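Engineer: give me the fold of what follows.
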Amino acid sequence: MTRARLTRGKIVDAAVAVADAGGLAQVSMRNVGRELGVEAMSLYHHVKDKSALLDAMVDWIFTRVELPAPDDGWREGMVRRADSARVVLAAHPWALGLIESRRTPGPALLRHHDAVLGCLRRNGFSVELASHAFSAIDSYVYGFVLTELNLPFGESADDFVEEFTDALPMDDYPHLGELGAAIMAGGYQYGDEYRYGLDLVLDSLADRLTN
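Structural biologist: Below you'll find the model as predicted:
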């Protein structure tokens, strides 16, 4: 049987599969080659080294995040991108740290950033305010995903909150007890906090834009 031709795209896809299965620490030329059923040396015809492979993985992530549409208003465009980024980053938790650690941006990352800034600038943001907006939105989305991935419970917090509040001396922590009771009464899900928090950020930006 003829083996399928090796390409840079297939190598990056395999590296992502390795990271998804075992974390970023498992990404090596040898492990990626094993994923593809080839010797590690075969990869160097398409990818310079592991550092270049990691850069390509970052670009792979950015190709999957939806960009603002050309006719989007700034808020619509930022919500579109933030929602998409949340889904992509949650599906590939290793990407959170990797994105911020690389110093050689690829074409997808550059196109992504330019499109986001373009959406803001077309809709009245100054260069300075667009920079602040980009930073604030990314900080919120990245931080939310990181918290969401590391919570000690699943989608519903009810069982965890009940156990947690039962163990607390309520006289010492009355406000925690009050919050716990409200969560238990309302079927709390942490994911529901996402849109509320994003709206807080966007509302503040809207206020800055008009003042």
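
Engineer: from here on, just use CA atoms for contacts and neighbour counts.
Structural biologist: OK.

Engineer: what's around R81, how many residues?
Structural biologist: By other Cα atoms under 10 Å, the residues close to R81 number 20.

Engineer: one more to line up against the first:
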Amino acid sequence: MPAGTRTPLSRERIVDAAIALADDKGVEGLTMRALGRALGVEAMSLYHHVPNRDDVLDGVVDRIYAEFYAPVVGGDWKDELRRRSHSARAVIRRHPWVIPLMNARSTPGLSTLAHLDAVIGVLRSAGFSLPMTAHAFALVDAHLYGFLAQEVSLPISPGQGVQEIADGIAETTDMAEHFPHLAELVAGHALQPGYDFGDEFEYGLELVLEGLERDLRTDEGGQ
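Structural biologist: Alright, predicted model coming up:
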């Protein structure tokens, strides 16, 4: 492309810019005017490619779903769901602002639909009945998104933050005297070398999968 030639505007380019803008400013900063500035065009130019902001958000969510690992129908269902959950967590941690949007769009895109279909297919091919498939999908996603919502909002990171919070509490009260159970957990676990709250994700996921495996055995013969 000759020097000085602008890349043509397209819906794909708009979605790319929207994700970058939200990564920088949060979803509340993702306005059509700000998006136009990021692309070097007037906001009105965007409407030749997208009808409104909702369509941009639909495209953003669909692009995020496209980054998730798509579980393989017919594969070991626990391995496939485990890999999918870890992949989704890694993607969303790069774009934490998207959590409230993931299941809130009323016009899902093709990548979203393909991903949902793959997860359902994995469960059905493993022998889950339709009701159990719905239960399993809801439970796996409740763990995924619930944990992520907590993880990305915590004021701590591996090796950082816990001591500062504990010190702040100690300035106002004697934690060991007034909150002995909390003090025990903080001192005996959270402040120990190598502590990472993120490790709780794996523990919870395995509990979910083990519980579903148990229920699958009792659900045999379902439709």
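
Engineer: residue ranges of the helices in structure 2, please?
Structural biologist: 11-25, 32-39, 43-46, 53-67, 77-94, 110-125, 130-153, 162-170, 175-178, 180-185, 199-218 (DSSP state H).

Engineer: which residue numbers in structure 1 does the first one align to?
Structural biologist: Aligned using TM-score structural alignment, helix 11-25 of structure 2 spans residues 8-22 in structure 1.

Engineer: so how much does the matching stretch differ from structure 2 once superposed?
Structural biologist: When structure 2 is superposed, stretch 8-22 of structure 1 averages 0.6 Å from its matched positions, counting by mean Cα distance after the TM-score superposition for structure 1.

Engineer: give the buried residues for that stretch.
Structural biologist: Within stretch 8-22 of structure 1, the residues scored as buried using 16 or more other Cα atoms under 10 Å are I11, V12, D13, A14, A15, V16, A17, V18, A19, D20.

Engineer: from M41 of structure 1, how far off is the second one?
Structural biologist: Same thing as V12 of structure 1. In this view, V12 of structure 1 and M41 of structure 1 are 15 Å apart by Cα to Cα, to the nearest Å.

Engineer: what's the answer for the fourth one, then?
Structural biologist: Taken as Cα to Cα, the spacing of A14 of structure 1 relative to M41 of structure 1 amounts to 15 Å.

Engineer: for the last one, same thing?
Structural biologist: Relative to M41 of structure 1, D20 of structure 1 is positioned 23 Å away (Cα to Cα).

Engineer: same check on the third one?
Structural biologist: Computed with Cα to Cα, the distance linking D13 of structure 1 and M41 of structure 1 is 17 Å.

Engineer: swap in the first one?
Structural biologist: Plainly put, I11 of structure 1 is 12 Å away from M41 of structure 1 if you go by Cα to Cα.

Engineer: closest to P193 of structure 2 out of the helices of structure 2?
Structural biologist: Among those, the nearest to P193 of structure 2 by Cα to Cα is helix 162-170 (11.5 Å).

Engineer: so which bits of the closest one are buried?
Structural biologist: Across helix 162-170 of structure 2, burial judged by 16+ other Cα under 10 Å covers V162.

Engineer: what residues does the residue lying closest to M29 of structure 1 once chain neighbours are set aside make contact with?
Structural biologist: Closest residue in space to M29 of structure 1, ignoring its immediate chain neighbours: A40 at 5.3 Å, by Cα to Cα, 6 or more residues apart in numbering. Applying Cα atoms under 8 Å, 6 or more residues apart in numbering to A40 of structure 1 gives the contacts M29, R30, N31, V32, G33, R34.

Engineer: in structure 2, what sits opposite A40 of structure 1 in the alignment?
Structural biologist: Mapped onto structure 2 by TM-score structural alignment, A40 of structure 1 lines up with A43.

Engineer: give me the distance between that match and R13 of structure 2.
Structural biologist: A43 of structure 2 sits at a distance of 14 Å from R13 of structure 2 (criterion: Cα to Cα).

Engineer: which residue packs closest to E184 of structure 2, ignoring adjacent ones?
Structural biologist: A176 (7.5 Å).

Engineer: that neighbour pairs with which position in structure 1?
Structural biologist: Under the alignment defined by TM-score structural alignment, A176 of structure 2 corresponds to M170 in structure 1.

Engineer: pretty sure its match sits against A181.
Structural biologist: No - look at M170 of structure 1 against A181 with Cα atoms under 8 Å: they stay out of range, at 11.1 Å.

Engineer: correct me, but L205 of structure 1 touches A133?
Structural biologist: Yes - counting by Cα under 8 Å, L205 of structure 1 touches A133, with 6.8 Å between them.

Engineer: for these two, indicate the residue with more neighbours.
Structural biologist: Taking other Cα under 10 Å, L205 of structure 1 and A133 do not tie; A133 has more neighbours (23 against 20).

Engineer: and that one, what pairs with it in structure 2?
Structural biologist: Aligned counterpart of A133 of structure 1 in structure 2: A136 (TM-score structural alignment).

Engineer: so that match makes contact with E213?
Structural biologist: No - A136 of structure 2 is not in contact with E213 according to Cα under 8 Å; the separation is 9.9 Å.

Engineer: now do the same contact list for the most centrally placed residue in structure 1.
Structural biologist: Closest residue to the average C-alpha location of structure 1: L89 at 3.1 Å, with Cα atoms, centre = their mean. The neighbours of L89 of structure 1, taking Cα under 8 Å, 6+ apart as the test, are A95, L96, Y142, V145.

Engineer: which residue packs closest to the third one, ignoring adjacent ones?
Structural biologist: Which is Y142 of structure 1. Spatial nearest neighbour of Y142 of structure 1, excluding adjacent residues (Cα to Cα, 6+ apart): L96 at 6.9 Å.

Engineer: what does the one you found align to in structure 2?
Structural biologist: Alignment note (TM-score structural alignment): L96 of structure 1 maps to I99 of structure 2.
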